[in-house]
Each structure stands twice: as C-alpha cells, then as structure tokens.
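A.B. asks: only geometry, no sequence info:
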C-alpha cells in the first residue's frame, strides 16, 4: 500500500512550503482529486489541506470589478448578490454545473484545476492514455468520441475540459491570482489552461508549489446582460456536450461589445474571438448571428463520433446570443 501524508496548512505561506515536496497536492473540497485518487489516476504522496485558509471572501473592488477567493464554494459564488447582479452568466454556469451537495463542497480554485472526464483517462482499464501515461497513445482516437474535442485537439489527446464555471470566467476576462515559491503572479483565465499539443498530461500553466489564491473579474457593466447555455445528454447535471457563455453590450440595435466562450469543445474553455470581432459594431440580424455561430467553430476538426458538435455549437452560439439580446430588449 502506498503511504500518503496529510498536512493542514496554517496560512498561504505554510501551504506553499508544504507543497514543495514532489508529488504533493493541495486539497480543498476534494470533489475531483479524491475520486481520481481512489481510482488510482492521481497518486499524491502528500495532501496539503488548504480548505481552512482565509481565502473565501467575495468582495467588490474599487474599480467596479470583483475578487473571488479561491476557497469560496461554488454555492457561495452562485448565490452571491454581487455575482448575480453584475456577472449573471457566472451564477448560471455554476448552477448548471453540479448538484447542491457538490456545489457546497467544491471550491473555485479546485474547479479550475479539474482534470478531464474523458472515459479513457478516468478508467484505468484503458491502457492507452497520453494524459495518464505520456507516450502510451490515445484510445479515444479510435473509440467512443461523443464527448470529445472538435477544436484545439492534437493527435495525442482529444479530451475536453469539464468545467462550466471556467467557461463563464473565460467570457468575463477573468484573471487567476497565484502565489508560489517565486512570489505572486497573475494569469488571464484564457491562458491558464493549456491545449494538449505534445504534452496533454499538463493541464494548466500553474507551476510546482503554486496555489490559486483568488480570481478577479474586471469591471464589465454589460455582463449584467449575459447568459449561460448548456446542452447535455440529460438535464440532471451531465457534463456539457456544448456550452456557451455570452454577454452583449447592445445600443440602439447594434452590438457595441460582446464576449463569447464555449465549453465542451476543447481541452480548455474556448474563447470565440473571431465571432466577437465579427459582431462588434454591427446591427443585430438573424444573418449576422448565424455568421457568428459559424465563426465560433472555424477550424473545427471533428471525429466521426462527434461531428454533430460542429452544427450543435453553431446553433448554441446563436441561441445564447438571441437570449441575451431579447432580454436586453433587442431583436431578434
């Protein structure tokens, strides 16, 4: 039996010091890490408990933005009046993400660090998984591909990122605050998660010993006009086949500014920058929204088992935009 050590961190600096040991892992709510540990996917030698650190505050910033502590639970964020009023899409994404029981345990920092839910990664019976065992191959390439990526994948991995929260944060220009042995740094959420390329075993740009301390949202008044659309096989908290986080700044029937991010389509939350550029400054029309849907999946490389996702994503983008525009009093 493999030995495992447990330590409860007194403060952030203590947590970072404990995590210097190779194989150490931070644990907050444990809703993902413990599952992977029990199945033998994750094999930490030391668990550093950060759940009691004073990092759970949700507070307004002087510039009109918002800081969310890494230990804030998903429930606390989803129900926060500040989040619901200023960044509605984030609340909707979290409420669509998991059951109340899981939301009560799961933390913001842990949510960002979720590992993929690819069948071939989470089941040790499948021996070929480059994410679990680099260089072994990818059983998904010739397997059941329904939930897998159509954007940004590589021949080494076609898994998708499972988080709903992270998709909303990508659309909101969020920034991840990190503290580690080399000090503090900030990473834009859109750059925090990696595409698989030649190293699918590396999910994020986080460095050894670094701890997520908070997420900051910039002031974005039009994020009040936002929506999270999640398309899934069943309504009971399944992972997204395709999801869309959209926020629109509408003025006199024209789109002054817009944010769009997709989930369920790539190894990371996918910011639809091309679609945003196409929409800015344009008068709203059904034709324009359809073109934006096409632009959002430009460059898609589907497999036989998930080719349906291309059209599904296009339609989801259109529907999410329509929902926001109609709520804002615009057409169509």
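C.D. replies: Yep, that arrived. Worth saying up front: this structure is predicted, and the values here are computed from it rather than measured. Numbering: from 1, shown residues only.
A.B. asks: For the rest of this, base every contact and every neighbour count on C-alpha atoms.
C.D. replies: Fine.
A.B. asks: Is residue 117 in contact with residue 163, as I believe?
C.D. replies: No - using Cα atoms under 8 Å as the test, residue 117 is too far from residue 163 to be in contact (9.8 Å).
A.B. asks: give me the number of residues near residue 195?
C.D. replies: Burial of residue 195 is recorded as 25 neighbouring residues (other Cα atoms under 10 Å).
A.B. asks: Next: residue 101.
C.D. replies: Counted with other Cα under 10 Å, residues neighbouring residue 101 total 9.
A.B. asks: by contact count, what packs against the strand or helix carrying it?
C.D. replies: Here residue 101 sits within helix 100-105, counting by DSSP states H and E. Packing partners of helix 100-105 (3 or more Cα pairs under 8 Å, 6 or more residues apart in numbering; DSSP states H and E): helix 74-79.
A.B. asks: Next up, a structure to set beside the first:
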C-alpha cells in the first residue's frame, strides 16, 4: 500500500475543498472497497478525505418518500422500519449483499460507488482496460462466469457488484450531489455508465463531486416487492443473477404497474425497461412473465463461460414475478 495523507471532513463543502487540494485524493466512506483496492495497489491515492461524518440520517417524509444521507450505514438502512415496511426489496437486497460486519461499516454512498469485483481488474499482472486504458481485456477469453451478458463491449465485460443499487434503480431512486459548482441531482439509473470504449470512466460524476443523499420517491405498491439473488453459495458471494421487483395487479388480474431491475448482468444496475413495457396491461401469469423476460434478454450476448446466465435470468424473473403475483392475490 502506498503512503497517503488523511483528512476528516465535517460537511460536504469542506470535503470538496480538501479533495480539490489533493491532486490524487479520494473520498473515503466505510472503506470496505477502497481499502481493498489500495492493498492490491489498484488504487493509489495520495490523500483520503473521510466523509463518514457527513449526514447519515434516514428521513421518512409525509408523502411516503425517503431521504437517505449518503453516510448512513447499510445495516441502519436495512433495519429502518420504513424501509422494511414500505420498500422490502431494498432491505432484502442489502441483507443479501455482504456479511454483517461489512454492512455495519459500509456507507450507502460508498456502496453506490463501489468498483467491480472482476478478478482481472484486481490482478495487476492481467490486462484490464478499466485499470489501465488500452491495455486489453483478459476476461473476454478468460474466466468470465460472472461477467456481463447485457450492455458490454469489446473493451470491458465486467459487472457492477452492488445488490443495493439494483433495488434502488428499480425504485426510481434519485442521487443528490454536491460539487464545486453547487448542488444537483440525477436519477440513479443514469449515474453509472456502460463501458463502451472508456470503461475506466464508470459514472457521470464530475471531478470532486460527492454523493450527499439518496431519495426514494413514494411508490405504494412497493410494499409488495422482493429481491432474489442467485449465487454460487448461500453465504457472502456476488450475484450470478439478481432480480429486484415490485408488482401491482388490478382487480381484473392485469398488471397495472411494475418495477423490475437486474443485477449481475451488466456494467451498471440494469433497469429492465423492455420487460416492464411488455408486462403493463397484460394478464399477470407465468406465460406473460416469460414473454417479458424473453423481451428483456433478447439482446443478451454470452461469453465462453456465462451463457447459462441468460436462461438463469429469464427463469429468475419469472420466479420472482410468480411469487409477487401470489402476494397480490
């Protein structure tokens, strides 16, 4: 690990000022990803700006929305009564995401910005365009069981590792930002980029910009929602496929509204817009659920070792929607 300096920020403005002063500075939340990357010399910041003392409160508003401070711990968010009752898919995604020890330390803002767990990204002896632009991508012809089947490119087939982000994307979450030019916001679904030919640029954040909060708009039918994660082992492991879903069925048995997002399939949390469009107004049932899954995965592209993920994603979508249909009965 390289030598670095450390400063603790008391608010967003001081954090931005500190980071601007350091030519190779990084914001530090819980450090559960960044410190690992520093140990592996993938990240070599000259200064860390600790932002864990920024607001981490979780506020339930009168309209049913939720405002979450970026410094909130993952454990606190998963356990919050409003999250458990109104947005259970979010609570379940966090509990599926890591060990209890990591959840106790990890922050919501840090979770959103964690980097891929692709083994070639962590291995300095491997070629990786994300770590070293224009170096090549060893995952294309290497061990790619966990890699992307949607939205990938010849430059990068890594997947985004966050479980929580999949649920947040399904819930139309908005990210509040603070930067040198002031405050702004954007849908979380627009924050992470697909790799294209610049996989080292992972988000739309501007230089020195900081996530300060996450807002979840009201969504009444999210009370009937869930998150399912399919992985190689039941304990702490990253997703092969995950599905976050909320389903609203009218009195006639048709899909009135739906939210659907996938994890483990792409460089960013994947909002399943094609499947949602195919479902709305249709009779809720296994046949329609399968057709929607087929529509979403129509453009999926398999690598040498991950072709099974295409069918696995379809079956998981159907299983989750069937489960929620039962809950709506």
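C.D. replies: Perfect, thanks for sending it. Since the structure is predicted, the reported quantities are computational estimates derived from the model, not experimental observations.
A.B. asks: which residues touch the very next helix or strand once past the helix holding residue 101 of the first structure?
C.D. replies: Scanning forward in sequence from helix 100-105 of the first structure by DSSP H and E, the next helix or strand is helix 108-112. Helix 108-112 of the first structure has contacts (Cα atoms under 8 Å, 6 or more residues apart in numbering) with 27-30, 32, 68-74, 163, 165-166, 212-214.
A.B. asks: Mind checking which of those are buried?
C.D. replies: Among the contacts of helix 108-112 of the first structure, those that count as buried by neighbour count (16 or more other Cα atoms under 10 Å) are 27-30, 32, 68-74, 163, 165-166, 212-214.
A.B. asks: Return the subset of the residues you listed lying in helices.
C.D. replies: The helices, defined by DSSP state H, take in 74, 165, 166 from these.
A.B. asks: quick one: contacts for the residue lying closest to residue 264 of the first structure once chain neighbours are set aside?
C.D. replies: Once flanking residues are discounted, residue 264 of the first structure sits nearest to residue 242: 4.7 Å by Cα to Cα, 6 or more residues apart in numbering. Counting by Cα under 8 Å, 6+ apart, residue 242 of the first structure touches 230, 231, 232, 262, 263, 264, 265, 309, 312, 313, 316.
A.B. asks: likewise residue 239 of the second structure?
C.D. replies: Residues in contact with residue 239 of the second structure (Cα under 8 Å, 6+ apart) are 146, 161, 163, 229, 230, 231, 232, 263, 264.
A.B. asks: can you pull the buried residues of stretch 304-319 of the second structure?
C.D. replies: For stretch 304-319 of the second structure, burial by neighbour count (16+ other Cα under 10 Å) applies to 306, 307, 309, 310, 313, 314, 315, 316, 317, 318, 319.
A.B. asks: I meant to write stretch 197-209 of the second structure there.
C.D. replies: Across stretch 197-209 of the second structure, burial judged by 16+ other Cα under 10 Å covers 197, 198, 199, 200, 202, 208, 209.
A.B. asks: Stretch 153-161 of the first structure too?
C.D. replies: In stretch 153-161 of the first structure, counting by 16+ other Cα under 10 Å, buried: 153, 154, 156, 157, 158, 159, 160, 161.
A.B. asks: doesn't residue 200 make contact with the fourth one?
C.D. replies: Yes - taking Cα under 8 Å as the definition, residue 157 of the first structure is a contact partner of residue 200 at 6.1 Å.
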